[in-house]
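**Q** fold the following for me, if possible:
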Amino acid sequence: MSKFTFIRSIRKMYQFVVDKPLQQGTIINNLYKIKHVIGSGSYGIIYNCKEIQTNEIRVLKQLRPSKQRTKSEVSLFENEISIISKLQHASMPQFYEAFSVNGSLFYSMNYIEGINMEDLIFSTNRKYVEKDALAFILDLLPLVDHLHKKNIFHGDIRISNILINKGKLFLIDFGLSKIEQNDSKFLELRQYDYYDLGDVLLYLLYTNYSSKNKKALPWTEELSLEMETVHLLKRLLQIDEAYSTLESIAQDIETALLAVTKK
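**A** Sure, this is the predicted structure:
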């Protein structure tokens, strides 16, 4: 075993020991009673809780104990708190408070009812034809626009970070988000969110694809799409000239939807 592999194994063992989720029924900050773990990421553990005073459901996010020893990880967590406190949108998490208990860092937010798109697609075998996929991205644009007007770059727009409830979309997980006041730098950061939109669109389009070839081909050959949709995807994925505004993206989606409707 190499020295690198040994150190990595020790680190994983340490994380396994110290990063155990809090048990059901645990009361945090004399206010939140844990019901169950919603999920865990690379540096956070997320709980479904009941607020004792109001009896309402809340979401509690804890920075993994193994990450609390690193200033950079703590800084990322504090950055996420700062960004969520600025969102102020009904389709995004609503921040309540941040606090520390026995050295562990937490923050609370509202519970958003819905199913994430990844689970929806895999559990129900949901298919998105070209028209539906385009309409989905068009519905997502106002959320991205809200962030960009606040100079917030999401940085992780993907299927698993989009919830849906009765046709309404919600954008979550701001762990990789940044606020950038420098206009030229923010223009560069926006391109990553635009690319993610293209990636989400491509993902949705592939839900309606059945492979007939043993050899994987580029999406331009595998998917049968209107040329307007191909044009949109190539610009989002920066194969062709990248978009510079959400308005131009919305216009091209509308054009593609019109082409699909006329088919």
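
**Q** when you work out contacts or count neighbours from here on, use the C-alpha atoms and nothing else.
**A** Noted.

**Q** for Leu141, give its distance to Tyr14.
**A** Remark: distance between Leu141 and Tyr14 (CA to CA, to the nearest Å) = 41 Å.

**Q** neighbour count winner among those two?
**A** Between Leu141 and Tyr14, counted using other CA atoms under 10 Å, the more crowded position is Leu141 (16 against 12).

**Q** so who does that one touch?
**A** Applying CA atoms under 8 Å, 6 or more residues apart in numbering, we find Leu141 in contact with Leu246, Ala250.

**Q** give me the element it is part of.
**A** Secondary structure here is read from DSSP states H and E; on that basis Leu141 sits in helix 130-149.

**Q** in that helix, what's buried?
**A** Along helix 130-149, the positions that meet the burial threshold by neighbour count (16 or more other CA atoms under 10 Å) are 130-131, 133-138, 140-141, 143-145, 147-148.

**Q** you'd agree Leu257 is up against Lys131?
**A** Yes. Taking CA atoms under 8 Å as the definition, Leu257 is a contact partner of Lys131 at 6.0 Å.

**Q** center of this protein - which residue?
**A** Asn161 (2.9 Å; CA atoms, centre = their mean).

**Q** that one contacts Phe174, doesn't it?
**A** No. Under the criterion of CA under 8 Å, Asn161 lies out of contact with Phe174, with a separation of 9.1 Å.

**Q** one more, please, to line up against the first structure:
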Amino acid sequence: MNDCYEVLSVIGTGSYGIVYLCKDLNTNENRVVKQLRPSKRRNKKEVEMFENEISVLRMLDQKKIPMLFEAFSNNGSLFYVMSFIEGDNLEDQIFLRKNTFNEKESLLVLTHLLELVDYLHKKDIYHQDLRIPNMLLKNKELFLIDFGLSKHKVSVDPCHSPFRSSPNKQEEILELKQQDYYDLGEILLYLLYTTYSSKNKKALPWTEELSLEKETVYLLKRLLRIKEPYSNTSEISADLHAALKAKEKVH
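**A** Take a look at the predicted model:
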């Protein structure tokens, strides 16, 4: 690593990258530095993925998403530096701290996450890896991290394009959107199960195991493509607010 950063600890390792907590020696502030694994740097596809992650982060300016400071190479290794967000990821909150989320709390988490997904989609960025380890909670604020699998696609607007829009391109963008929506459904279901204790030896479908407001069931079924899938975030937002309203009426 270059002379500007002192490694304090390794905070994450994967098949693709190593993530360090570092001190910026110029500012004395903590930073997160991600390195492409040395074993991957001769693999063109892996290098392209790493560079794609850097280019996506460069496009973002959202306080609940890490901010990119710089990218550099040192002795043939590739690195980039981003802001450090102090907080536990949702996976640790659930498994280590034994935090649970009731129906209303789960819906509220989804509200915060949907705002970030909407922000990304408006920039034609699709996260493609929305999972509980990639979400941090700090003082009830939700942060989204890890853009290693994200995709940036320029959307096709036939109204403003001098060319005929490609149906394939539009289908591809809709598929990317709906993958993020499906992941939102999986996260919501995961959170709802944190308060569930099984009394049956036989596992049942979630529709039978969980006691939920009908509005929440409808929202989940559309996110998980059991019913007609959503085509935009405003549809999800409307149904999410209806589910929250239904929950508030009960109490």
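
**Q** could you get me the TM-score between them?
**A** The TM-score (TM-score structural alignment, normalised by the length of the second structure) is 0.92; 236 aligned residues with a CA RMSD of 0.9 Å.

**Q** residue range for the helix holding Leu141 of the first structure in the second structure?
**A** Here helix 130-149 of the first structure aligns to the second structure at residues 103-122, judged by TM-score structural alignment.

**Q** now do stretch 4-24 of the first structure
**A** Structural correspondence for stretch 4-24 of the first structure: none found in the second structure, per TM-score structural alignment.

**Q** ok, back up a step: ok, average deviation of the match of helix 130-149 of the first structure from the first structure?
**A** On superposition with the first structure, the mean distance recorded for stretch 103-122 of the second structure (mean CA distance after the TM-score superposition for the first structure) is 0.9 Å.

**Q** quick one on the thing from earlier: how much space separates the aligned residue in the second structure for the residue nearest to the centre of the first structure from Leu184 of the second structure?
**A** Asn161 of the first structure maps onto Asn134 in the second structure when the alignment is built from TM-score structural alignment. Using CA to CA, one gets 12 Å for the distance from Asn134 of the second structure to Leu184 of the second structure.

**Q** could you pull out the helices for the stretch 101-250 of the first structure?
**A** 117-124, 130-149, 183-206, 219-222, 227-236, 246-262 (DSSP state H, counting those that start in this stretch).

**Q** buried residues in stretch 7-18 of the second structure?
**A** By 16+ other CA under 10 Å, the buried positions in stretch 7-18 of the second structure come out as Tyr16, Gly17, Ile18.

**Q** what's the counterpart of the second one in the first structure?
**A** Gly17 of the second structure maps onto Gly44 in the first structure, with residues paired by TM-score structural alignment.

**Q** same deal with Ser231 of the second structure?
**A** Using TM-score structural alignment, the partner of Ser231 of the second structure in the first structure is Ser244.

**Q** do Phe143 of the second structure as well
**A** Under TM-score structural alignment, Phe143 of the second structure pairs with Phe170 in the first structure.

**Q** and its match, how many neighbours?
**A** Tallying neighbours of Phe170 of the first structure according to other CA under 10 Å, which is how burial is gauged here, yields 22.

**Q** any idea how far it lies from Ile157 of the first structure?
**A** Computed as CA to CA, the Phe170 of the first structure to Ile157 of the first structure distance reads 11 Å.

**Q** just Ser72 of the first structure next, same as before
**A** Taking CA to CA as the criterion, Ser72 of the first structure is separated from Ile157 of the first structure by 23 Å.

**Q** again, but for Arg11 of the first structure
**A** Computed as CA to CA, the Arg11 of the first structure to Ile157 of the first structure distance reads 29 Å.

**Q** who's more crowded, those two?
**A** Counted by other CA under 10 Å, Arg11 of the first structure and Ile157 do not tie: Ile157 has more neighbours, with 25 against 12.

**Q** which non-adjacent residue is nearest the residue nearest to the centre of the first structure?
**A** Distances taken as CA to CA, 6 or more residues apart in numbering put Ile172 closest to Asn161 of the first structure, at 5.3 Å, once the chain neighbours are dropped.

**Q** ok, now which ones touch that neighbour?
**A** With contacts taken as CA under 8 Å, 6+ apart, Ile172 of the first structure has the following neighbours: Met92, Pro93, Asn161, Ile162, Leu163.

**Q** neighbours around the second one, how many?
**A** Spelled out, that is Pro93 of the first structure. 22.

**Q** circling back: of the contacts of Ile172 of the first structure, which stay in contact in the second structure?
**A** Of these, the ones still in contact in the second structure (both residues aligned by TM-score structural alignment, their matches' CA atoms under 8 Å) are Met92, Pro93, Asn161, Ile162, Leu163.

**Q** Val18 of the first structure: which of those residues is nearest?
**A** Val18 of the first structure lies nearest to Asn161 out of these, by CA to CA, at 26.4 Å.

**Q** which residues touch that closest one?
**A** Remark: with contacts taken as CA under 8 Å, 6+ apart, Asn161 of the first structure is in contact with Asn116, Met117, Leu171, Ile172, Asp173.
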